[in-house]
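**Student:** predicted model and sequence follow; I will ask about them next.
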Amino acid sequence: MEAFEQKLYLELRKSRTELMMQLSNSKGSPLVKPLIEEELRDINSAIEKLENGTFGRCEISGELLPHELLQMVPTLKTVEDCGKLEHYLCKPLF
């Protein structure tokens, strides 16, 4: 793993731990629980991709995803997701 991926891997693992703690909190909102579970699935998927060397590739086409977007949203899965995200950015990335 390169330095960026190593740092990201550690941050994702920390986020996973924090989300798991929130889920185990019996006082947590039942309305928020499904959102936390979905984020946890996305984080676990990104961690798995980092571990097996497929991080940063579109799950459909295999194309490389923009590094700049992965730095902001490491749980991106497809080129289509990138297009949706770019729609909400105020400044162009490239």
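**Tutor:** Thanks, I have the structure now.
**Student:** when you work out contacts or count neighbours from here on, use the C-alpha atoms and nothing else.
**Tutor:** Fine.
**Student:** and stretch 30-48, how far out from the chain middle?
**Tutor:** For stretch 30-48, the distance between its averaged C-alpha position and the chain's averaged C-alpha position is 10 Å (C-alpha atoms, centre = their mean, to the nearest Å).
**Student:** cool, stretch 8-16 as well?
**Tutor:** For stretch 8-16, the separation from the chain centroid amounts to 10 Å (computed by C-alpha atoms, centre = their mean).
**Student:** what does it contact?
**Tutor:** 40, 43, 44, 46, 47, 50, 74 (C-alpha atoms under 8 Å, 6 or more residues apart in numbering).
**Student:** for comparison:
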Amino acid sequence: MNTDEEKFFSELCVMKKELKESLNIHSGSQKIKHLIIEELLDVELSMDKLTNGEYGICENCGEPMPLGVLEMIPTLKSMKDIEQVEGFYRKQIYT
């Protein structure tokens, strides 16, 4: 792994730990638990991709995704995900 990949892997490890802790806190709410589990699966998938050298590659078109966007949301899977996230921002996050 290169330096950027190590940084992403470290951040994903922290996210994974926090999500697992959140599962214990929100064990009574099935809706919240379901969302946490989905996010946990995304984190684990991203970690697997880092290990296999597939991280940061769009699942739809096979092109590399922008590093700056992955730094904001390290579990993104595709360029389409970036477009959906942009809907929550007042300005474009990727050009």
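**Tutor:** All right, it came through fine. Bear in mind that the values here come from a model prediction, so they are computed numbers and not experimental data.
**Student:** picking that back up, in helices, which of the contacts of stretch 8-16 of structure 1 appear?
**Tutor:** When DSSP state H defines the helices, the subset of those inside them is 40, 43, 44, 46, 47, 50.
**Student:** how about the fourth one: what's its closest non-neighbour residue?
**Tutor:** Of all residues not flanking residue 46 of structure 1 in the chain, residue 75 sits nearest, at 5.7 Å (C-alpha to C-alpha, 6 or more residues apart in numbering).
**Student:** now for the aligned partner of the one you found in structure 2, how many residues are close by?
**Tutor:** When structure 2 is aligned by TM-score structural alignment, residue 75 of structure 1 is paired with residue 75. Taking other C-alpha atoms under 10 Å as the neighbour definition, residue 75 of structure 2 ends up with a count of 22.
**Student:** what does residue 64 of structure 1 give?
**Tutor:** By the measure other C-alpha under 10 Å, the count of residues near residue 64 of structure 1 is 14.
**Student:** from memory it sits against residue 58, does it?
**Tutor:** Yes. Counting by C-alpha atoms under 8 Å, residue 64 of structure 1 does reach residue 58; the two are 6.2 Å apart.
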